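Novice: predicted structure and sequence below. I'll ask about it afterward.
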Amino acid sequence: MDILVQPLNRVIRAEPGVNLLDALRAAQVPMSYSCLSGRCGICRCRVLSGEVLDGGREQQRPLDGVDGAVLACQTYVAEPCTIEVPAPGEAVVHRARVAKATVVAIEPLAADIRRLLLKVAKPIEFSPGQYVQLGFTPTHVRPYSMANLPGEQLLEFHVQLMPQGRVSSYIAGQLKVGDKVKVSGPLGAAYLRQQHTGPMLCVAGGTGLASVLSVVRGAVAVGMRNPIHLYFGLRSPRELYGLAWLDHLRSVNPALQVHVVVASGADSATQRRGLVTQAIEQDHASLRGWQAYLCGSPPMVETTTLLALGKGLEVAHLHAEAFYMQGD
């Protein structure tokens, strides 16, 4: 049975019922993967034609099923088909692992936001924009995005304190400097694509700024000079933080434009009032040729995804992580 792999225009042979990722790896097709269980979302590709059995529906992510998108590790080939894989040069393989870390600091960033710094004995390999699972106790486990760059011993996370939130309340009230934390990962497909030379759209909702900061910091660190439009969406000014970091990034990359968008109570001199989707709609007639990185609540990610696709952004160039806040 033949599988045509695009954009490589290469045909590989596989037996019916074979796992798609196994077939791609056996044929030495460059392909990103990590957890091999459908959790990380890194091995996403598109089915252009033919029938496949998609076993990843139980772990639905923002882009799964959009325009034929599937997770290769959870997909089984039923007949000859055509598969579109990401650009070979952007493939990353950071095998997920478990590491022990120590709490170094818990610092206030805003009224209900804390900065959590963890020191790992050995740096965790990841790409800017990815996240890990943090296990504080066996019953207090949640995903958080790194705000720092790969290779650093201190991992930086931004924690939104939720009313009656189980994990965030534990971090705010019981976690102490010196406590041990289990770090599992990396996970996530919304990582920086370094080969892209066109404009970048970075959209953060609340503490989704952590992931976006990592992406922008990563772009600056490797010398990318792409125009970057960063939209930071907040419900109210009390959630605002990180302006000093953003100002620094603007000073080293003049192509970075920062838009702080506040739903209510915005400072008209420095902030825009409304939703990030409204601001993007006003600013950009087309997003064709852009790369987009979205991180925040599911409603924000979903509405921004629809807007971006409607403005010509290709599905393959849209990288999103949606984190559910209820019960945190």
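Specialist: Sure, I can see it.
Novice: going forward, measure contacts and count neighbours with C-alpha atoms only.
Specialist: Will do.
Novice: how about the strands in the stretch 51-200 of the chain?
Specialist: 52-54, 69-71, 75-77, 81-84, 97-110, 113-120, 131-137, 140-145, 154-160, 180-187, 200-205 (DSSP state E, counting those that start in this stretch).
Novice: report the buried residues of the longest one.
Specialist: It refers to strand 97-110. 99, 100, 101, 102, 103, 104, 105, 106, 109 (16 or more other C-alpha atoms under 10 Å).
Novice: surely the last one meets residue 241?
Specialist: Yes - with contacts defined as C-alpha atoms under 8 Å, residue 109 counts as touching residue 241 at a distance of 5.9 Å.
Novice: the helices in this structure, which residues?
Specialist: Counting by DSSP state H, the segments of the chain that form helices are 20-26, 166-173, 209-221, 243-252, 276-283, 298-310.
Novice: okay, those in TSV with distance to residue 137 and mean neighbour count next?
Specialist: Output for the helices of the chain, formatted as TSV (distance: least, C-alpha to C-alpha, whole Å; neighbours: other C-alpha atoms under 10 Å):
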stretch	distance to residue 137	mean neighbour count
helix 20-26	33	18
helix 166-173	10	18
helix 209-221	23	24
helix 243-252	31	13
helix 276-283	35	16
helix 298-310	26	18
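Novice: could I get those as JSON lines with distance to residue 235?
Specialist: As requested, the helices of the chain are exported to JSON lines (distance: least, C-alpha to C-alpha, whole Å):
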{"stretch": "helix 20-26", "distance to residue 235": "41"}
{"stretch": "helix 166-173", "distance to residue 235": "19"}
{"stretch": "helix 209-221", "distance to residue 235": "14"}
{"stretch": "helix 243-252", "distance to residue 235": "16"}
{"stretch": "helix 276-283", "distance to residue 235": "11"}
{"stretch": "helix 298-310", "distance to residue 235": "11"}
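Novice: and those helices: which comes nearest residue 128?
Specialist: Closest of the helices of the chain to residue 128 is helix 209-221, at 4.9 Å (criterion: C-alpha to C-alpha).
Novice: ok, so of the buried residues of strand 97-110, who is nearest residue 291?
Specialist: Among these, and counting by C-alpha to C-alpha, the member closest to residue 291 is residue 109, at 28.8 Å.
Novice: which residues does that closest one contact?
Specialist: The neighbours of residue 109, taking C-alpha atoms under 8 Å, 6 or more residues apart in numbering as the test, are 115, 241, 242.
Novice: and these, which of them are buried?
Specialist: 115, 241.
Novice: ok, of the contacts of residue 109, which one's closest to residue 182?
Specialist: Among the contacts of residue 109, and counting by C-alpha to C-alpha, the member closest to residue 182 is residue 115, at 17.3 Å.
Novice: the closest one and residue 158, how far apart?
Specialist: 5 Å (C-alpha to C-alpha, to the nearest Å).
Novice: below is structure B, check it against A:
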Amino acid sequence: MSIVTCKVSSIEKLNDFLYRIFLAPQQAVSYKAGQYVSVVMGEKDKRHFSIANAPSSEVIELHIGATPENSYAMQVIEKMQSDGQVEVEIANGEAYLREQSVRPMIIVAGGTGFAYAKSIIEQVVALKLTNPVHLYWGVKEQDHFYLEEQAKQWDETYQNIHFHPVVELADEQWQGAQGYVHQAVLKDFSDLSAFDVYVVGRFEMAKVVREDFVKQNGNVEHIYGDAFSFI
């Protein structure tokens, strides 16, 4: 895998813990919707983040959740801020959008996994795919929906795209689905055999999602998630 130098075009803090970064590769690159970059921090230190935009763009968008307690991500932010550029491997991962598939899709995203979902949905829109797409975005608290308006806009604009927000620790005012995000999928679809499923989130989350979806007729060959390579 070749390493590409990227200029840091902008770093925007979206809330107390999340940064939106745009990188400008200094040479032509290609990748598939749903793949990730590995930021090179050292010879054997590469840190992985989902690409948050479709491949048609000339920039690479990242959503990085980072706090002082999370050194894995915070050190990357600090390096970008101080150096103004980073070296990355682009086009990593096998959980990319299967563009030729005509099966309906379920995307299960936890937290900043919305970046992964955003890349896939932008590509669905760009290619004018008509497959039904169900985006289940789960967060711990309602105010963690950092780009909720974008997700709502897809739902309102495109007949085949449906947004299902899920809050784990919901307050009394929340009217939507509550609990773990994948449980909302299981409640809505009793038979998952027809779906392509894309999963992004913590390793332990991905493991449980796959196990529970298979119990509900999900086809393991059509459940995609890069976390599965590590568990």
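Specialist: Done, it's in. If you're wondering where the values come from, they're calculated on a predicted model, not measured in any experiment.
Novice: next, find the distance separating the equivalent of residue 122 of structure 1 over in structure 2 from residue 47 of structure 2.
Specialist: Using TM-score structural alignment, the equivalent of residue 122 of structure 1 in structure 2 is residue 27. Distance from residue 27 of structure 2 to residue 47 of structure 2, counting by C-alpha to C-alpha: 21 Å.
Novice: before we move on, the earlier item: and the strands of the stretch 51-200 of structure 1 as TSV, adding distance to residue 236 of structure 1?
Specialist: As requested, the strands of the stretch 51-200 of structure 1 are exported to TSV (distance: least, C-alpha to C-alpha, whole Å):
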stretch	distance to residue 236 of structure 1
strand 52-54	41
strand 69-71	35
strand 75-77	42
strand 81-84	41
strand 97-110	11
strand 113-120	13
strand 131-137	25
strand 140-145	22
strand 154-160	14
strand 180-187	30
strand 200-205	12
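Novice: of those strands, which is nearest residue 166 of structure 1?
Specialist: strand 140-145 (7.3 Å).
Novice: which residues does the closest one contact?
Specialist: Residues beyond strand 140-145 of structure 1 that count as contacts (C-alpha under 8 Å, 6+ apart) turn out to be 129-135, 157-159, 166-167, 170, 208, 210-211, 328.
Novice: how about residue 227 of structure 1, what's its partner in structure 2?
Specialist: So residue 227 of structure 1 corresponds to residue 132, using TM-score structural alignment.
Novice: cool, and residue 208 of structure 1?
Specialist: Checking TM-score structural alignment: residue 208 of structure 1 goes with residue 113.
Novice: give me the number of residues near that match?
Specialist: Residue 113 of structure 2 has 25 neighbouring residues, counting by other C-alpha atoms under 10 Å.
Novice: pretty sure it contacts residue 203?
Specialist: No - between residue 113 of structure 2 and residue 203 there is no contact under C-alpha under 8 Å: 12.0 Å.
Novice: OK, contacts around residue 8 of structure 2?
Specialist: With C-alpha under 8 Å, 6+ apart, residue 8 of structure 2 has these contacts: 21, 22, 23, 24, 80, 84, 85, 86.
Novice: neighbour count for residue 27 and residue 47 of structure 2, which is higher?
Specialist: With neighbours defined as other C-alpha under 10 Å, residue 27 of structure 2 and residue 47 compare such that residue 47 has more, 16 against 9.
Novice: from residue 102 of structure 2, how far out is the more buried one?
Specialist: In terms of C-alpha to C-alpha, residue 47 of structure 2 sits 33 Å off from residue 102 of structure 2.
Novice: also residue 122 of structure 2?
Specialist: Using C-alpha to C-alpha, we find residue 122 of structure 2 at a distance of 17 Å from residue 102 of structure 2.
Novice: what lines up with residue 291 of structure 1 in structure 2?
Specialist: Match for residue 291 of structure 1 (TM-score structural alignment): residue 196.
Novice: could you tell me how many residues sit around its match?
Specialist: Neighbours of residue 196 of structure 2 (other C-alpha under 10 Å): 23.
Novice: that one reaches residue 220, doesn't it?
Specialist: No - in this structure, residue 196 of structure 2 is not within contact of residue 220 by C-alpha under 8 Å, at 9.5 Å.
Novice: need the overlap of contacts for these two.
Specialist: By C-alpha under 8 Å, 6+ apart, residue 196 of structure 2 and residue 220 have no common neighbours.
Novice: contacting residues for the match of residue 227 of structure 1?
Specialist: Listed by C-alpha under 8 Å, 6+ apart, the contact partners of residue 132 of structure 2 are 103, 104, 105, 160, 161, 162.
Novice: if we go to 6 Å?
Specialist: Contacts here follow C-alpha atoms under 6 Å, 6 or more residues apart in numbering; on that basis residue 132 of structure 2 touches 104, 160.
Novice: report the separation between it and residue 162 of structure 2.
Specialist: Distance from residue 132 of structure 2 to residue 162 of structure 2, by C-alpha to C-alpha: 8 Å.
Novice: cool, and residue 193 of structure 2?
Specialist: 19 Å.
Novice: which of these two has more neighbours?
Specialist: Ranked by neighbour count (other C-alpha under 10 Å), residue 193 of structure 2 and residue 162 place residue 162 first, with 20 against 16.
Novice: ok, the more buried one - contacts?
Specialist: 134, 155.
Novice: same thing but at 8 Å, please
Specialist: Residue 162 of structure 2 sits in contact with 132, 133, 134, 135, 154, 155, where contact means C-alpha under 8 Å, 6+ apart.
Novice: residue 141 of structure 2 against residue 169, yeah?
Specialist: Yes - using C-alpha under 8 Å, residue 141 of structure 2 makes contact with residue 169 at a distance of 5.6 Å.
Novice: identify the contacts common to those two.
Specialist: Common neighbours of residue 141 of structure 2 and residue 169 (C-alpha under 8 Å, 6+ apart) do not exist.
Novice: in stretch 112-130 of structure 1, which residues are buried?
Specialist: Buried-residue list, stretch 112-130 of structure 1, by 16+ other C-alpha under 10 Å: 112-120, 124-130.
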